[in-house]
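In: Any chance you can model this:
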Amino acid sequence: MSALNHPTYVLTLSCPDRLGLVHAVSGFLLEHGGNIEEAAQYNDPDTGLFFMRVQFSCAKHSHEALRTQLGTFATPFAMQWSLHATAQPMRTVLLVSKEGHCLNDLLFRWKSGLLPLDIRAIVSNHREFYQLAASYNVPFHHIPVTAATKAQAEAKQLEIIQAEGAELVVLARYMQILSDDLCRKLAGRAINIHHSFLPSFKGAKPYYQAHDRGVKLIGATAHYVTADLDEGPIIEQDVARADHSKTVEDLTAMGRDTESQVLARAVKWHSEHRVLLNGHKTVIFK
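Out: Predicted structure coming up:
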């Protein structure tokens, strides 16, 4: 809610760039009783696209009425847009395997009020974290995955995601490769944390690869999940310095901290509707 206790919304949009877009959007909001609280825009000279995020309060229209009016307004501009009420936390499902540092970090930040999420379920192919889930009162679903049962397991996962109305799926060190079909169904709403500074050291055991190459920096990358493994649009990255004295175990421990922080920032920005897709890249209004 805004300072006046009016409902607050976030509008995000993209469209072909042209003169007067900021004026048009702000004029539309003014006409419909909107009070702009935060606004940012970006013109991509490479693609000729315009991106904008506006947070505004509005008591004149309901959410649905605003959506109807926006649909009419956006059509002449060929806008892709979305409208979200800030009072509604983002319904989220977390996937995890045997390493729980990212899961634990996200749960703690959520319960501390640092992430605008509604974590509806935790899904894992192992049983390790059912007690952690219970301590946060989050339903835990154990769905084993083998090569022979992968299709059935993914069908169960998707059933849970859909039943919970999840707007976001976070792969918090979920170490199974999702099928192309599931990647397509979750396009734009599934975030993965890769324990490497992509595009370097893709695939399995990147810290071993990095140690073997004697790197001076290790990193982590949060990106959207796509059918192309570790190739999805990048949301956030960070690094930690290393030197010749660091063992694989040292690098792994350092990397876990970096992974947790990078994933948390990516999830926060996504849940606040600050990330807009721009082809295979992202525009982030921090």
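
In: contacts, neighbours, all on C-alpha from now
Out: Fine.

In: R127 is in contact with H142, isn't it?
Out: Yes: using Cα atoms under 8 Å, R127 makes contact with H142 at a distance of 6.2 Å.

In: what about the helices in the stretch 151-286 of the chain?
Out: 180-185, 206-213, 248-271 (DSSP state H, counting those that start in this stretch).

In: helices and strands around the last one, which ones?
Out: Taking 3 or more Cα pairs under 8 Å, 6 or more residues apart in numbering; DSSP states H and E as the contact definition, the neighbouring helices and strands of helix 248-271 are helix 101-111, strand 190-194, helix 206-213, strand 217-224, strand 234-241.

In: Following up with a second sequence; could you model it the same way so I can compare the two?
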Amino acid sequence: MTTETEAGRPAETAAVEHVLTVDCAESPGIVHAVSGFLLEHGCNIIDIKQYGDRGEGHFFLRVHFSSATEAFSTGELRRDFEPLAAEWAMNWQLEPHGRKRRVLVMVSKFGHCLNDLLFRARTGDLPVEIVAVVSNHTDHEELVKWHGIPFFHLPVTKETKPAQEARLLELVDEFDVELVVLARYMQVLSDELSAKLAGRTINIHHSFLPSFKGAKPYHQAYERGVKTVGATAHYVNAELDEGPIISQQLIDVDHTYTAEDLVAVGRDAECKALSNAVRWHCEGRILLLGNRTVILR
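Out: I've put the predicted structure just below:
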């Protein structure tokens, strides 16, 4: 879009960018309807990804588009899209492109994933604002405070777990948290907490799920003589390590690797799988299909 300067020369008008994600029952005409809506509102499509699952009869769409600043606000676009969404029975979200999501990170004693997320957030590599860090240990308190982020030590035992999780939910509300990231948080969330945070909690499991669940998966892998080790980022649900898988990373190994070697090389896989999952969630690229994910990249 352009306007004219006082001298009569065209001047560029800054554009506002949004991301629209849609999923609904598969039917002819969905893309036509959405693109028609954008055309009517003076929007230009920058990038579009779509997927139709024939087995489930379900359709997924992500559109990155721009419009002139004087056109429609985010609120107006949402308001105007509602009738179309209702007509097609869509699940949908419309967000400003690049908006930083408010993230709370949980960690125990292993700090490599936390450190990676802090660095990526600080440098702008991830579209997130880490608003708080919660840990059942104090090992990383100074690191977190150096980044200027509030740190909360919430120790947990079997007896104190209900109170600890209640306090966690208070922090989620207090900091207006949109996503909780378990960055090697070595405590199992209760079924009640998992349900309350459903769809907005990502965990990193230090194994290539569904293999080697539970404790010490690298040691389990060593006992099986694996030739690759990996890490899996997934959404949390009530079943331990059974939530929808988002991102996985693999590293080749061989018979010379000890169990401790597998733990060491696995750290890089964990950091990469988790940062990918956080990025895709915050960019509106992940849509759920039962216990599976559709990732529109």
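
In: Can you give me the TM-score here?
Out: Overlay of the two chains. TM-score (TM-score structural alignment, normalised by the length of the first structure): 0.97; 284 aligned residues with a Cα RMSD of 1.1 Å.

In: So which of the helices and strands packed on helix 248-271 of the first structure is nearest G48 of the first structure?
Out: strand 234-241 (20.3 Å; Cα to Cα).

In: which residues does the aligned partner of A121 of the second structure in the first structure contact?
Out: When the first structure is aligned by TM-score structural alignment, A121 of the second structure is paired with W110. Contact partners of W110 of the first structure, counting by Cα atoms under 8 Å, 6 or more residues apart in numbering, are P116, L117.

In: Pull up the gap between W110 of the first structure and V138 of the first structure, please.
Out: W110 of the first structure is 12 Å from V138 of the first structure, where distance means Cα to Cα, to the nearest Å.

In: go on, V215 of the first structure?
Out: Taken as Cα to Cα, the span from V215 of the first structure to V138 of the first structure is 39 Å.

In: One more: P16 of the first structure?
Out: In terms of Cα to Cα, P16 of the first structure sits 42 Å off from V138 of the first structure.

In: Buried residues in stretch 64-80 of the second structure, which are they?
Out: H64, F65, S66, S67, A68, F72, L77, R78 (16 or more other Cα atoms under 10 Å).

In: Over to stretch 269-289 of the second structure?
Out: 269-287.

In: so it corresponds to what in the first structure?
Out: Going by TM-score structural alignment, stretch 269-289 of the second structure sits over residues 258-278 in the first structure.

In: Pull the residues that contact that stretch.
Out: By Cα under 8 Å, 6+ apart, the surrounding residues in contact with stretch 258-278 of the first structure are 10, 12, 51, 53, 86, 89-90, 101-102, 105-106, 115-117, 168, 170, 172, 188, 191-195, 219-222, 233, 235-240, 282-286.

In: Buried among these? Need that as a selection in ChimeraX.
Out: Selection command for ChimeraX covering only the buried members of those, criterion 16+ other Cα under 10 Å:
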select :10,12,51,53,86,89,90,102,105,106,115,116,117,168,170,172,188,191,192,193,194,195,219,220,221,222,233,235,236,237,238,239,282,283,284,285
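
In: For the stretch 1-150 of the first structure, which segments count as strands?
Out: Ranges of strands within the stretch 1-150 of the first structure are 8-16, 34-44, 49-58, 80-85, 90-96, 117-124, 140-142, based on DSSP state E, counting those that start in this stretch.

In: Adding distance to T247 of the first structure, write those strands out as a markdown table.
Out: Listed next are these as a markdown table, based on distance: least, Cα to Cα, whole Å:
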| stretch | distance to T247 of the first structure |
| --- | --- |
| strand 8-16 | 45 |
| strand 34-44 | 42 |
| strand 49-58 | 44 |
| strand 80-85 | 46 |
| strand 90-96 | 26 |
| strand 117-124 | 29 |
| strand 140-142 | 33 |
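
In: and of those strands, who's closest to A134 of the first structure?
Out: strand 140-142 (7.5 Å).

In: And that closest one against the second structure, how far off on average?
Out: Mean deviation of strand 140-142 of the first structure from its aligned counterpart in the second structure after superposition (mean Cα distance after the TM-score superposition for the first structure): 0.4 Å.

In: so that strand matches what in the second structure?
Out: Going by TM-score structural alignment: strand 140-142 of the first structure matches residues 151-153.
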